[in-house]
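[1] Quick one, what's the 3D model for this:
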Amino acid sequence: MEQHPEHEDTTQQRLTDLEIKASFTEDLLDKLDQVIVRQQQQIDLLMREVTLLRQPPTEGDLSRSTNARDELPPHY
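    Reported below is the predicted structural model:
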């Protein structure tokens, strides 16, 4: 089966276009993966902070003054 030169050019151009799209898609996937990893690290940090905030206060925490007047800056 003989192909026409125009058909070969069209096929080659379509193949080149697909390769370019695949390359951009791989790059986008890598960037999205980096975003997901960073967001998971942020979620892990926030979960640790929430866990710490939910813990009951210790004796050291209770010994601190809870009077708002004691927490005012010295210039008041």
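[2] drop to CA atoms for contacts and neighbour counts, all remaining ones
    OK.
[3] Centre of the chain to the helix or strand harbouring Leu28, how far?
    Assignment of secondary structure by DSSP states H and E places Leu28 within helix 5-54. Helix 5-54 has its C-alpha centroid displaced from the chain centroid by 12 Å (C-alpha atoms, centre = their mean, to the nearest Å).
[4] To check against the first, give me the structure of this:
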Amino acid sequence: MASMIDLEEQIAHLTRTVDELSDIVARQETELALVTRRLAILMEREASRELDAGGTVPLSDQRPPHW
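    The predicted structure is shown next:
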């Protein structure tokens, strides 16, 4: 049977691990938001470039007709 000290040590370790994982998730959320904004900007630039080249406005959110 585990002693009270062993259980307290395990809880402390698990608490530290949860805190570290929480920090990682928060950082990834920030990075993902930045990447999403950059992708939107790139998509707008490419749509503008295609329109300027005489093409039609791309419908990037729609599946091709053969799907």
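[5] what's the TM-score here?
    Comparing the two superposed chains by TM-score structural alignment, normalised by the length of the second structure, the resulting TM-score equals 0.74, with 54 aligned residues with a C-alpha RMSD of 1.9 Å.
[6] Tell me, how many residues neighbour whatever residue of the first structure lines up with Asp23 of the second structure?
    Asp23 of the second structure is assigned Asp27 in the first structure as its aligned equivalent, the criterion being TM-score structural alignment. A total of 12 residues lie near Asp27 of the first structure under the criterion other C-alpha atoms under 10 Å.
[7] same deal with Ile24 of the second structure?
    11.
[8] try Gln13 of the first structure
    12.
[9] Give the aligned equivalent of it in the second structure.
    Aligning on TM-score structural alignment places Gln13 of the first structure opposite Glu9 in the second structure.
[10] How much space separates that match from Thr30 of the second structure?
    To Thr30 of the second structure, Glu9 of the second structure is 32 Å away according to C-alpha to C-alpha, to the nearest Å.
[11] quick one on the thing from earlier: please pull up the helix or strand immediately following the helix holding Leu28 of the first structure.
    Per DSSP H and E, helix 5-54 of the first structure leads on to helix 59-63 as the next helix or strand towards the C-terminus.
[12] So which elements touch that next one?
    Helices and strands touching helix 59-63 of the first structure, as assessed by 3 or more C-alpha pairs under 8 Å, 6 or more residues apart in numbering; DSSP states H and E, are absent.
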